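Asker: Sharing a sequence plus its predicted fold:
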Amino acid sequence: MSSPNYGPSYYGPQPHTHPNGTTILVLGILSLVVCSFLGPFAWSMGTKALREIDESGYPYENRGHIQAGRICGIVSSVLMMITFGFLIFAFGIALLSGGFSS
């Protein structure tokens, strides 16, 4: 009795894991929850990692984590810029109205 032939046993290239995937995701989440100053780091690291993944030509299993961390970093960075803009505006209004004079 012979064994059944199920065709070729080629499964394609195995997906790789980017070494900074978890770090980028954690930085992105922490930038939204704890400290918005981490947002630009998650944004830049995520952009760099996605560029490396695209240039490699191999499938990566944690591409979604990198994208999520990068998006969280972008959102956090924009919120931080809006907050700084509002603070500068409020400080300018207070200076012009004489709110800091003694």
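Answerer: Okay, I see it. Numbers count the residues shown, from 1 in each chain.
Asker: Going by C-alpha atoms from here, please, whenever you check contacts or count neighbours.
Answerer: Fine.
Asker: Which SSE is immediately downstream of the helix or strand encompassing Thr22?
Answerer: Secondary structure from DSSP states H and E places Thr22 in helix 21-33. Following helix 21-33 in sequence order, the next helix or strand is helix 39-56 (DSSP H and E).
Asker: what's the next helix or strand after that next one packed up against?
Answerer: Counting by DSSP H and E, the next helix or strand C-terminal to helix 39-56 is helix 63-96. Judged by 3 or more C-alpha pairs under 8 Å, 6 or more residues apart in numbering; DSSP states H and E, helix 63-96 is in contact with helix 21-33, helix 39-56.
Asker: try this one side by side with the last:
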Amino acid sequence: MSNEGPSYPQDRPAQDRPAQEWPAEQAYGQQPAYGQPSYRPAYGGGAPDQVRFHAPGPTVEHPRATLAFVLGLLSVLGLTILGPFGWYYGNKVVAEIDRDPREFANRGIAMAGKVLGIIGTVFLTLTVLAIVVLIVVAVVVAAS
């Protein structure tokens, strides 16, 4: 080994080391140079195709998710006429929640209302078919 001096850069004296060059940073609130994008839209502004983020915090429950659930549940419990309404509202609410899931929190309740509405609609269809079959059978028996 030779004694020419330290071999690592941090061991060299400060005057021998090259100065670090940091990129120029903009001061807070300073406008960017002409032709450079600012990347900070004004409050409520921005391009229409940009994603707008909500402030972090708790989301609220969708006001019609519980309605969809109740309609679907009642349709399964015997009021089958409410099945299509539960299905419709459940589908509509789930679509609204999926459009922006950060805004509403109770997608599961809306989905349960949609599924119960589908089941209630199937029960309604079976009930209507059973009534039609009973009427046809009654007409055939009465005619003979």
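Answerer: On my side now, so go ahead. Keep in mind that this is a model prediction, so the values were computed, not measured.
Asker: which position in structure 2 aligns with Ala49 of structure 1?
Answerer: The alignment partner of Ala49 of structure 1 in structure 2, by TM-score structural alignment, is Val93.
Asker: show me what contacts its match?
Answerer: Val93 of structure 2 makes contacts with His62, Arg64, Ala65, Ala68, Arg107, Ala110, as judged by C-alpha atoms under 8 Å, 6 or more residues apart in numbering.
Asker: now Thr17 of structure 1
Answerer: By C-alpha under 8 Å, 6+ apart, the contact set of Thr17 of structure 1 is Tyr60, Glu61, Asn62.
Asker: Ile93 of structure 1: which of the residues you listed is nearest?
Answerer: Asn62 (46.8 Å; C-alpha to C-alpha).
Asker: which residues touch that closest one?
Answerer: Applying C-alpha under 8 Å, 6+ apart, the residues contacting Asn62 of structure 1 are Thr17, His18, Gly21.
Asker: how close does the aligned partner of it in structure 2 sit to Leu67 of structure 2?
Answerer: In structure 2, Asn62 of structure 1 lines up with Asn106, judged by TM-score structural alignment. Here Asn106 of structure 2 is placed at a distance of 12 Å from Leu67 of structure 2 (C-alpha to C-alpha, to the nearest Å).
Asker: And Ile119 of structure 2, by the same measure?
Answerer: Using C-alpha to C-alpha, Ile119 of structure 2 is found at 16 Å from Leu67 of structure 2.
Asker: For the most centrally placed residue in structure 1, which residues are in contact?
Answerer: Nearest to the mean C-alpha position of structure 1, by C-alpha atoms, centre = their mean, lies Arg70 at 1.6 Å. Going by C-alpha under 8 Å, 6+ apart, Arg70 of structure 1 touches Ile24, Leu25, Gly28, Ala42, Trp43, Ser44, Met45, Gly46, Thr47.
Asker: Give me the buried subset of these.
Answerer: Neighbour-count burial (16 or more other C-alpha atoms under 10 Å) applied to the contacts of Arg70 of structure 1 gives Ile24, Leu25, Gly28, Ala42, Trp43, Met45, Gly46, Thr47.
Asker: Name the helix or strand for Pro58 of structure 2, please.
Answerer: When elements are assigned from DSSP H and E, Pro58 of structure 2 belongs to no helix and no strand.
Asker: what's around it, how many residues?
Answerer: Look at Pro58 of structure 2: counted by other C-alpha atoms under 10 Å, it has 10 neighbours.
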